[in-house]
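> just the structure for this:
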Amino acid sequence: MTRMPAPMARTGTGGTGPSLGQLLTEIAGPLIDVLCTTPGGLAEPVRRPHIWDACDGDASSFGDLRAGDLVLAVGLVPASPQLSRLLAAARDAAVAAVAIRGLVNLAWVRTEAERLGVTVLVVPRELAWDQVHARVRTVAAIWPGGVGSVGSTSSDLYAVANTAAAALGGPVEIDDAALNLLAFSNLPGEIDELRTRSILTRIPPGDFLTWLRESGTAARLRRATEPLRIGPPGSRPRLVIPVRAGIDVLGYVWVAEGDEPFGERHHHVLAEVARVVSAHLVREGTTEDRDHRRRGELLVAALEGNADISVLAARLDMRPDISFDLVGFRARTCWPDPTVDPFYVRKQLELRREFATRPGATAVVVGGQVYAALPGCDRGSDDLGALAEETITLIGNQLGCELVAAINCTPHPVPGLFDARLEVDRALKLLAADPDRAMATCAELRPRATLALLRELAQSRPQLLAGPIQKLIEIDRTRKTDYIATLRAYFDTASDLTEAARILFVHRNTLRYRLRRIRELCGLDLSDPVERLIAELQLRLLGGTASGTAGAWATSPDQRVSS
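The predicted model follows:
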């Protein structure tokens, strides 16, 4: 495999790169799993991504590993001897982490990595290796000072502009949506009058704005989804790209042409810079005050079950005994851009009327899902239903992303927010798997959620499924009978023989015969309410894994069941 180009040079930041934990948050935190980590491993700085190809994985390839590398183990099969050798070399080189594909035997990988003291990440199939490489390279290159959120928003953007300018070979400016200057690079180099006047006044000159409007460039720029080359009169050519979140334009990134003429490389790098600036602006907000951020951080702590209740109540400026309704959102499949889209949904929620009329309402992103916690009110589920439905429609139209929403409208005090989130998460998982439904309350889904919980328990304790039903499944499989379908119809009709026979297209006497044969073959006594309950529950837990599912119900009227 051809190695990717080296990362953009760091200039003017003086930092060592983001920590591994910060990097994961920026590039795809909810998607990339941490299989195991050393003490303090998530605090290790990441300096560059490094592709290690198993096809070229001889001993000499380990010499390319460097301290601070995030090693992308391409083509590697877990539990292979190569993995052991790679992990040992990674330990010796003091790399930040090794990323693998989670195919098989992750328990062995974890044991080996813990023995050697190496942090291992698991990358899902939906993230291509080159996509991971590009994102790591960009974040590591433009990370402001290597200190994450310590600096202010404006100083962070200046660091981004400086590093982007070094990579692009020309001066860079970052504007907001109204073309007000947010940050600019200050590296040595030639500057023209347009850049000078923009920096001095913090807005572009009037004649330049007039040219943008009258030439149609402004309209083209607002519609652009990739870098656009423009030639302002009397100035050096520019490459500019809108910074977007969904369909909204948050700002623009400009670069003036330097000694190297614009080419495909400049387009690619500028697009990556715009994506990182977008993530930064959406996550931090150029006007979001510190108290609002802290309120969100404290709510995240409450949802994760480790909040200091008194501190949270004080920050939210409300009584400690106040209760919250909780609404959760997730993508039905996956976010188009997991580093930006969930935060865009959060922003849209905060603009909603419900947030204005419920003081203390807060929206946060946790684990790739969006949660809105709103102090309880008399309107209850109707108000929250409107919030969820309109948000689903808005995001579908703007991002082309199908959302599902679960509403927990039972008011929970702050200590109960963790449990409320667990209920919402179970409901979201069920909704994501149901193509016919996008929104529901936790109460509406409670029977299905309970069944899902029991199904998870049965997977870890298979003895819960032992008994006559398993014997009957085996009989159906070997004798080509339909006893399981018969039981399903019988249970689904609340033991109504007439209705069950109609569903099965058999005579009532045929159905009676089948039920007698079931008792003879496996000992299931349907007249015993406890046995009947357990049998039906086991069938529900088995779902489509048992033979004789809904598609097998419709046997022909004259079909008889062999014994």
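
> CA only for contacts and neighbour counts going forward, please
Fine.

> look up how far Asp325 lies from the closest residue to Val120 other than its chain neighbours.
In space, and not counting its chain neighbours, Val120 is closest to Val98: 4.9 Å by C-alpha to C-alpha, 6 or more residues apart in numbering. From Val98 across to Asp325, the span is 41 Å (C-alpha to C-alpha, to the nearest Å).

> check contacts around the residue nearest to Val120.
Leu70, Val71, Leu72, Ala73, Leu87, Ala90, Val118, Thr119, Val120, Leu121 (C-alpha atoms under 8 Å, 6 or more residues apart in numbering).

> name the next helix or strand downstream of the helix or strand containing Gln398, please.
Take DSSP states H and E as the rule and Gln398 turns out to sit in helix 380-399. Remark: after helix 380-399, the chain's next helix or strand is strand 403-413, criterion DSSP H and E.

> how about the strands of the stretch 201-350 of the chain, start to end?
In the stretch 201-350 of the chain, the strands defined using DSSP state E, counting those that start in this stretch lie at 228-230, 238-245, 248-256, 323-331.

> what's the third one in contact with?
Right, strand 248-256. So strand 248-256 is contacted by 165, 168, 170-179, 222, 236-244, 270, 274, 278, 281 (C-alpha under 8 Å, 6+ apart).

> and with 6 Å instead?
Contact partners of strand 248-256, identified using C-alpha atoms under 6 Å, 6 or more residues apart in numbering, comprise 170-177, 237-244.

> for the comparison step, fold the sequence that follows:
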Amino acid sequence: MNVQTEGSTLRELLDALDSTVVELLDAPGGDQVAIRSVALVDSSDLSVETASRSPMQDMYLHVGIAEAEAVRWLLAVGKRPTAHRPRAVLSKIAHESDAVRAAAHRAGVALVGVHRQARWDQVFTLVRRILERARGQRSPAEAQDLLATDTDLFGLAQIVAQNAGGMVSIEDPQSHVLAYSASNEAADQLRILSILGREGPRDYLRILRKWGVFDQLRQTDEVIDLPAHDELDIKHRLVVSIRRPSDGTATTPRVLGTIWLQQGEKPFKPDAAEVLRGASAIAARIISRSLDAPSTETLLIQRLFGARGSGVDVPSVASALNIQVTGPAAVVGFARTGTVESSTETATLANALRLHASSFRRDSLTAVLGDRVYVLLPHYQSVRAVNAWTRQLVAQFETKRSLVLHAAIAIPVADLTHVASARTEVDRVLDSTATTSPKGRVTTLAESRTAVLLAEILDLVGARPDLHDPRLQALFDYDRKHAASLQESVETYLREHGDVRNAAAALQVHPNTLRYRIRRVEDIVGVDLADPADRLLLEVQLALPRRAALL
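Below you'll find the model as predicted:
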């Protein structure tokens, strides 16, 4: 898993990660080397990384890699051109391994020891956030401003620590650390374990539940004062919830996380509670922006599907997403029948479809564009398999989730450079073939070309008022004034290809009644339904309001 950003220095990254998590063991090139990209790798990834002749990532996190493997990899890295080597490696075995330290030094790679109890997923997430943070650097004056528009969570944690006294941790609703201020020797076990991605002491968590702290955090945005617990070596704390302002659709604001302030060697500053309340409001805006803004990966996938402008460098996007450019692919578009009430409904649908698509193909990609969800299946197994999976999924969503979906498939897609045009093809089908019939809910352009072309012709005519026949208005006015059904009668007559008996049976009227109605239509509109041209024109004009009702 690779992440690339505009970068930070190794020293800035280590300072932000904190000595609780990491320790710089050796830096042959100094600690000011630039770190712009990071990769989390295991044993199976090492040979692939060194075999490639392209430049490597700036930083690697060695997950579960044994000493011998790490040494071989570092020695191989040292044989590459300097510009194609990584800048730093994070390793849990580096503290105890002289061989790893020697190999890293020989390769000219900085070696960073990671705490044994640190969780790799937590470390990787923190490194990624720190690198992304480097995109927007602030001036010293802005760094002191709690209301700076580009303040991030790490910057906010540091500012709160400076203004309130103590050490700050910002956590999500599941108590995962999102950001924190620098620690010192006064950090207690609860803070250390939280930063390492571990659960705090269970006895203390049980006490917090007994005191009703978590319930209070869900119900109020007031600062809660938590006394020290000497027996468990837990220091005095203040905590406040981070709450998204209510948008009128929920009875209570959504809880986005919490801010914890641990007392250090000195008491909290007098206005610490006020600082925390202000920080809570700022954190809510930061997290809300993050939740509302698409991630880098989301943007890349959307660009691959042809959104967000033209001129997409498909090979670069494919490389960033770790998928191959060549080889046949399939694009499947999903749309809900009926009106989609909110973007939340679309997001919920997208999450469910993403899980199913990933189960079908691990390398699948899912994108949300408007109220539709698109799935890319690289290197599909067979046309039959894709069709069967899509039909099964549509049926499953209806029976188990009461969601009626309409799906269109573009297959085969020659390679990833054609994904955007495949999405356009899928949209043409979805725009033109909305149906409630179970058999027609999954289709392709080839299977529904008549419906697609006819719908697009009607759209073209509908967009040109000068192509609308004004004579039909007299028919509509007659029906409305006399509570008649001449429009329905002539539409049924045309659908039955002029067969009066079949049309009359469908309308449940006598054939002579229908013949009278058809003559009235001819008189009112001024057409001759025995004339093929008049029949064709009337059918097109009558189809326009039906088409408009579907859009």
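
> about what we covered before: buried ones in the helix holding Gln398 of structure 1?
Ser381, Leu384, Gly385, Leu387, Ala388, Glu389, Thr391, Ile392, Leu394, Ile395, Leu399 (16 or more other C-alpha atoms under 10 Å).

> for the residues you listed, which one is nearest Asp525 of structure 1?
Nearest to Asp525 of structure 1 out of the buried residues of helix 380-399 of structure 1 is Ser381 (C-alpha to C-alpha; 43.4 Å).

> ok, now which ones touch the residue lying closest to Glu297 of structure 1 once chain neighbours are set aside?
Excluding its sequence neighbours, the residue lying closest to Glu297 of structure 1 (C-alpha to C-alpha, 6+ apart) is Val364, at 8.0 Å. Val364 of structure 1 makes contacts with Gly296, Val370, Tyr371, as judged by C-alpha under 6 Å, 6+ apart.

> assign a three-state SS to Val364 of structure 1, would you?
When classified by DSSP: H, G, I helix; E, B strand; the rest coil, Val364 of structure 1 comes out as strand.

> that one maps to what in structure 2?
Val364 of structure 1 maps onto Ala367 in structure 2, with residues paired by TM-score structural alignment.

> how near is its match to Arg336 of structure 2?
15 Å.

> picking up where we left off before, the residue nearest to Val120 of structure 1 should be in a helix, yeah?
No - the assignment for Val98 of structure 1, made by three-state DSSP, is strand rather than a helix.

> from Asp53 of structure 1, how far out is it?
12 Å.

> same deal with Trp254 of structure 1?
36 Å.

> repeat for His280 of structure 1
Where Asp53 of structure 1 is concerned, His280 of structure 1 sits at a distance of 32 Å (C-alpha to C-alpha).

> give the aligned equivalent of Ala485 of structure 1 in structure 2.
That one, Ala485 of structure 1, aligns with Glu488 by TM-score structural alignment.

> could you give the number of residues near Val275 of structure 2?
19 (other C-alpha atoms under 10 Å).

> next one: the one 3 residues further on
Taking other C-alpha under 10 Å as the criterion, the count of residues near Gly278 of structure 2 is 14.

> what do you get for Ser342 of structure 2?
By other C-alpha under 10 Å, neighbour count at Ser342 of structure 2 equals 9.

> that one pairs with which position in structure 1?
Match for Ser342 of structure 2 (TM-score structural alignment): Trp335.

> Gly231 of structure 1: what's it in contact with?
With C-alpha under 6 Å, 6+ apart, Gly231 of structure 1 has these contacts: Pro237.

> over to Tyr493 of structure 2?
Neighbouring residues of Tyr493 of structure 2 by C-alpha under 6 Å, 6+ apart: Ala503.

> so it: helix, strand or coil?
Reduced to three states by three-state DSSP, Tyr493 of structure 2 is helix.

> before we move on, back to that, got the buried residues of helix 380-399 of structure 1 as a markdown table, with distance to Arg346 of structure 1 columns?
Output for the buried residues of helix 380-399 of structure 1, formatted as a markdown table (distance: C-alpha to C-alpha, whole Å):
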| residue | distance to Arg346 of structure 1 |
| --- | --- |
| Ser381 | 20 |
| Leu384 | 15 |
| Gly385 | 17 |
| Leu387 | 12 |
| Ala388 | 12 |
| Glu389 | 15 |
| Thr391 | 10 |
| Ile392 | 12 |
| Leu394 | 12 |
| Ile395 | 11 |
| Leu399 | 13 |
